[in-house]
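J.: Fold the stuff below for me.
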Amino acid sequence: MTETSIDYAAVYQALPGMVAVLTADLVFADVNEAYVRGTGRSREQLVGRYVFDVFPGNPDNPDSTGMRNLQASLLRVLSTGERDTMPLQRYDVEDLERPGEWEERYWSPVNTPVTGSDGKVELIVHRVEEVTELIRARGRGWGDQGRVLEAELYSRARELQELNNRLRQAHAREREVALALQEAMLPARRQTGDHRAAVRYRPAVGSLNVCGDWYDLVDLVGGHRIGVSVGDVVGHGLAAAGVMGQLRSALTAASRVADGPAQALNVVGRYANVVDGAESATAVATFVDFDRHTITYSSAGHPPPVLVHRDGRVEFLDRATDPPLDARPDPTPRPEAATTFEPGATLVLYTDGLIERRREDIDAGLLRLAEALRRHRTQDPETLADIVLLELLPPGGATDDTALVVVRL
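T.: As a prediction, the model looks like this:
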């Protein structure tokens, strides 16, 4: 049997149901023919335009809540990466030939995320079932049959809405527990001997799940030394928070007895191979020696720490990078590098939520971080940490968790 090449673009256009593809900015990327017919808009009036510019809410009818509900659903999909099935919606549509006049429509939408290789939502498949005719049945003289259909449709819509509400409440409770668990396991801001350190943790805004970002500061044996580390566990919710706690505790213990950060990460890497949920977890560890004015570091798949010198020179500690913690069942020794600093320099560790943005190369985020640290390097660590978060995180909050550690050396 020979394979048949399938033209999926043609299949998409031939679908009998209304389907649109939206970008992460909620702009129409494509629509099928059924969507064009069902909405009464041409492709030119749809593709490339913001969805709520094409279909705004009816300002004259408070019962027409479709626009607000659809917007909330799409934002949930973007923040959670999960499909959202909406109950029946009344969505009034403005008549293009008679501006200011609105047609009463009833749609039942389903919004499904399409993720990229990084796991983040890149597109949303927006499918709409047109049920206006069923709702209008009684008005067209269907009598009892129309009333039965309308009652059944609304009943099922209420059941679906109640189920969605319960699921969101369950996710919200899990988020609260996960946040409480993280706060209990992550160390508070602290004074590191004569040196000040600031720590920050920001959960993703609007997300129903908290992730597994973490940080740690630990006093090391022998001389005036500390260990500073950050890490990131793939996943969400209580499971990710639990794995985060295990890996952070393991690295804390390993750092106290290891010869250097590479050896500490080697130990944690072997441990990560037997911890469910630690797949692809990343971490970076630094050992700061205040007597010798040196920083020794090693990275397991994590963005590089930043050393900001007193003269404004910014140094990315990127000469000892290796794959994530669990990448090798029998890990070989990880690389390790060292650099020097003068008193008054600043060491900054962070997770990718601080620098990564959709549709943007990571180098742009690193440059943004470097410039913010260079300009504000004379601020005390607490103030500097707040400024960095303010300047680098989006105004509405990041879609990924962010951990940040700032240490004045």
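
J.: Please count neighbours and contacts with C-alpha atoms only from this point.
T.: Fine.

J.: And the strands in the stretch 101-250 of the chain?
T.: 102-103, 106-115, 121-130, 190-192, 195-202, 212-219, 225-233 (DSSP state E, counting those that start in this stretch).

J.: closest to A240 out of those?
T.: strand 212-219 (4.9 Å; CA to CA).

J.: Show me what that closest one is in contact with.
T.: Residues outside strand 212-219 that contact it (CA atoms under 8 Å, 6 or more residues apart in numbering) are 186-187, 201, 225-237, 240-241, 243-244, 248, 252, 256, 351, 401-405.

J.: Next: stretch 65-80.
T.: Counting by CA under 8 Å, 6+ apart, 24, 26, 52, 55-57, 82-84, 86, 89-92, 111-113, 121, 124, 205-209, 399 sit against stretch 65-80.

J.: now the other sequence, so there's something to compare against:
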Amino acid sequence: MTGPVIDYAGVFQALPGMVALLTPELAYADANEEFLRMAGRTREQLVGRYLFDVFPDNPQDPGASGARNLEASLQRVLHSGERDTMALQRYDVESAERPGEWEERYWSPVNAPILGPDGTVVLLVHRVEEVTELIRARGGASGPQDRALEAELYSRARELQEVNERLREANSRGREVAMALQEAMLPAPSSVGGRAAVRYRPATGALNVCGDWYDLVDLPGDRVGVAVGDVVGHGLAAACVMGQLRSALSAASRVARGPGQALEVLGLYARFVPGAENTTAVQTYVDWAARTIRYSSAGHLPPALLHPDGTVTFLDQATDPPLGARPDHAPRPEATASFDPGAALVLYTDGLVERRREDIDVGLGRLAASLTRHHRAGPEALADAVLLDLLQTGGATDDTALVVMRL
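T.: The predicted model follows:
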């Protein structure tokens, strides 16, 4: 038995509240009948036009901030992918019939994202509660009472808005301190003579610290070790575990016979580190003279080998469970791949390629396509291009570490 066919376009138009759909560029994609009625605009005056061309702040009022506050809220939704509820806002809305005349309105907006298959924001739902009449209802004809109540409510809304702004500023300062701490725990790529570029992007809202890491170490015999790893969780707790594991793997890789043994030692060490369970990591040894890459993976996504002709091979022949996932100790596997001069080795964490409700092969295909498109770029330019192609504007929704090394 099949259910009734629902006309969602009809439902949208019949919604009793004011609802509009905006593109990521903040242009109107659609608006329901109640929005058009309360805003005093026709569909032709809205659809396809930039929101703040239709509803700008009143140029005659230097203190007007409704449009500015609304834009900040919409940008937060675009960057975070999360709903944003605004405090009560006063807007001066220009009359469509009498340009130059402005009417004081009070709206309570809620802005929410609609996500596409890749997890990026494709539309914004802009819902508005019209409360002008509610604010003015008390007192009937007694104008001074109306104005006093109106001023009091607006003053409280502005105070809440200012508190929110101060909290955001404090959070931003906290992020700067945390980022400095995180960078102090991660190595610079200078030891490999300009061959490598590294990028580190904590998830939006994660205080700029996370459990993702990268590592680059010089090894005996004209070799270099390159690794990335991912501790479960976000924030300071994950970053503390990350610091311990990165240091341990960096030390182990200098004395181990190969990447498999380095991860084997790390797995033993992780058993004594609370919070290290199910950490994933991949270790590679690049041998310049032999033109080979030896690698081993503990449950991590496969490194990408970008060949000089732009084709991409994923190094997935030596994959084992994450750290602590197996109760008994066992040697870690490793495999070897050869490379030609001009190739590139790319290591990354899951924030670069994984998206909600999307198969991981789609993300890996997106990464391969980006690498192919920019395969002639140097390490720094290639790293920037990959981040631009794969991460949504405004910040990552998950922690991301990326290492690009020219071979």
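
J.: Just the buried ones from the contacts of strand 212-219 of the first structure, in PyMOL syntax?
T.: Only the buried entries of those go into this PyMOL selection, using 16 or more other CA atoms under 10 Å:
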select buried, resi 186+201+225+226+227+228+229+230+231+232+233+234+235+236+237+240+241+243+244+248+252+256+351+401+402+403+404+405
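
J.: what's the span of stretch 267-274 of the second structure, first residue to last?
T.: The first residue of stretch 267-274 of the second structure is 13 Å away from its last residue (CA to CA, to the nearest Å).

J.: Give me the secondary structure label for V284 of the first structure.
T.: Classification of V284 of the first structure using DSSP: H, G, I helix; E, B strand; the rest coil returns strand.

J.: That one maps to what in the second structure?
T.: When the second structure is aligned by TM-score structural alignment, the residue opposite V284 of the first structure is V282.

J.: which residues does the closest residue to that match other than its chain neighbours contact?
T.: Nearest non-adjacent residue to V282 of the second structure, counting by CA to CA, 6 or more residues apart in numbering: S297, 4.2 Å away. Taking CA under 8 Å, 6+ apart, we find S297 of the second structure in contact with 260, 263, 280-283, 318-320, 333-334.

J.: S297 of the second structure - that's part of a strand, no?
T.: Yes. Counting by three-state DSSP, S297 of the second structure falls inside a strand.

J.: tell me the angle of the lengthiest helix in the second structure relative to strand 102-115?
T.: Ordering each helix of the second structure by length in residues (DSSP state H) puts helix 143-185 first. With axes from the mean of the first three to the mean of the last three CA atoms, to 10 degrees applied, the angle from helix 143-185 of the second structure to strand 102-115 works out at 30 degrees.

J.: after superposition, how close is helix 143-185 of the second structure to the first structure?
T.: The superposed helix 143-185 of the second structure is, by mean CA distance after the TM-score superposition for the first structure, a mean 2.1 Å from where its aligned residues fall in the first structure.

J.: what ranges do the helices span in the stretch 251-400 of the second structure?
T.: 259-270, 360-373, 379-390 (DSSP state H, counting those that start in this stretch).

J.: quick one, the last one and helix 360-373 angle?
T.: The reference is to helix 379-390 of the second structure. Using the same axes, to 10 degrees: helix 379-390 of the second structure against helix 360-373 is 140 degrees.

J.: contacting residues around the helix or strand that helix 379-390 of the second structure is followed by?
T.: Per DSSP states H and E, helix 379-390 of the second structure leads on to strand 400-406 as the next helix or strand towards the C-terminus. For strand 400-406 of the second structure, contacts defined as CA under 8 Å, 6+ apart pick out 195-203, 212-214, 228, 342-352, 378-380, 382-383.

J.: Quick one: distance of strand 400-406 of the second structure to the chain centre.
T.: 17 Å (CA atoms, centre = their mean, to the nearest Å).

J.: How about stretch 282-298 of the first structure?
T.: Worked out by CA atoms, centre = their mean, stretch 282-298 of the first structure lies 29 Å from the chain centre.

J.: Then stretch 43-59 of the first structure?
T.: 26 Å.

J.: What residues sit buried inside that stretch?
T.: Result for stretch 43-59 of the first structure [16+ other CA under 10 Å]: buried residues 43, 46-47, 50-51, 54-58.

J.: what residues does that stretch touch?
T.: So stretch 43-59 of the first structure is contacted by 25-31, 36, 64-68, 91-94, 102 (CA under 8 Å, 6+ apart).

J.: Now with 6 Å, please.
T.: 26-30, 67 (CA atoms under 6 Å, 6 or more residues apart in numbering).

J.: Can you report how many residues neighbour E279 of the first structure?
T.: 18 (other CA atoms under 10 Å).
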